[in-house]
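Engineer: Have a look at this fold, sequence not included:
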């Protein structure tokens, strides 16, 4: 399966960056799952967990508040006012 390049940043630091097979985030419209090949997207995040399945099979969970999720060309960026690994 093709990988996603994922970056999670808060207002003052990069929280996590790496290759992943799936990202699940909570948006204002509901929970969304991102896999490789996803159509371009810009969404508004709700406070909650961002769950990342890393390319090596590991799981990463970050808590994010007030921000955006951007998806384009298998690159996922989570930009939040506040974010931290859970």
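Structural biologist: Now that the structure is in, tell me what you want to look at. Remember, it's a predicted structure, so these values are computed and weren't measured experimentally. Numbering: from 1, shown residues only.
Engineer: alpha carbons only for contacts and neighbour counts from here, please
Structural biologist: Noted.
Engineer: Would you mark the buried spots in the host helix or strand of residue 82?
Structural biologist: Using DSSP states H and E, residue 82 maps to strand 75-85. Going by neighbour count (16 or more other C-alpha atoms under 10 Å), the buried part of strand 75-85 is 75-80, 82-84.
Engineer: this is the other structure I want to compare:
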């Protein structure tokens, strides 16, 4: 199963990092789902949930606001002014 390397970072600390099979986040243009092999992209985050589905099927959720989301080579980086696990 192909996985994504994911990092969620707030202004002053790393909130979560690990592997996920899917990441769903809210951007200013709407909600986006990211799977392995996704096109490289950069998007502005809208305030809301970031949901990661882990390889074992469990889920991790964070709230993030005021930042951006980057996807490149199966690596997802979310940098937000405010972010915390839910």
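Structural biologist: Thanks, I have it. Worth saying up front: this structure is predicted, and the values here are computed from it rather than measured.
Engineer: Provide the TM-score value for the superposition.
Structural biologist: The pair, once superposed, lands on a TM-score of 0.98 when counted by TM-score structural alignment, normalised by the length of structure 1; 86 aligned residues with a C-alpha RMSD of 0.5 Å.
Engineer: quick revisit: what is the nearest of the buried residues of strand 75-85 of structure 1 to residue 43 of structure 1?
Structural biologist: Ranked by distance to residue 43 of structure 1 (C-alpha to C-alpha), the buried residues of strand 75-85 of structure 1 are led by residue 78 at 9.7 Å.
Engineer: give the contact list for that closest one.
Structural biologist: Counting by C-alpha atoms under 8 Å, 6 or more residues apart in numbering, residue 78 of structure 1 touches 6-9, 67-70.
Engineer: Residue 66 of structure 2 too?
Structural biologist: The neighbours of residue 66 of structure 2, taking C-alpha under 8 Å, 6+ apart as the test, are 44-47, 80-82.
Engineer: swap the cut-off to 10 Å and go again
Structural biologist: Applying C-alpha atoms under 10 Å, 6 or more residues apart in numbering, we find residue 66 of structure 2 in contact with 10, 44-48, 79-83.
Engineer: a markdown table for these, including distance to residue 29 of structure 2?
Structural biologist: A markdown table is the format used below for the contacts of residue 66 of structure 2 (distance: C-alpha to C-alpha, whole Å):
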| residue | distance to residue 29 of structure 2 |
| --- | --- |
| 10 | 21 |
| 44 | 8 |
| 45 | 9 |
| 46 | 8 |
| 47 | 12 |
| 48 | 13 |
| 79 | 17 |
| 80 | 17 |
| 81 | 19 |
| 82 | 19 |
| 83 | 20 |
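Engineer: For residue 43 of structure 2, what is the enclosing helix or strand?
Structural biologist: Under the criterion DSSP H and E, the helix or strand holding residue 43 of structure 2 is strand 41-53.
Engineer: Past that strand, which element shows up next along the chain?
Structural biologist: Sequence-wise, the next helix or strand downstream of strand 41-53 of structure 2 (DSSP H and E) is strand 59-72.
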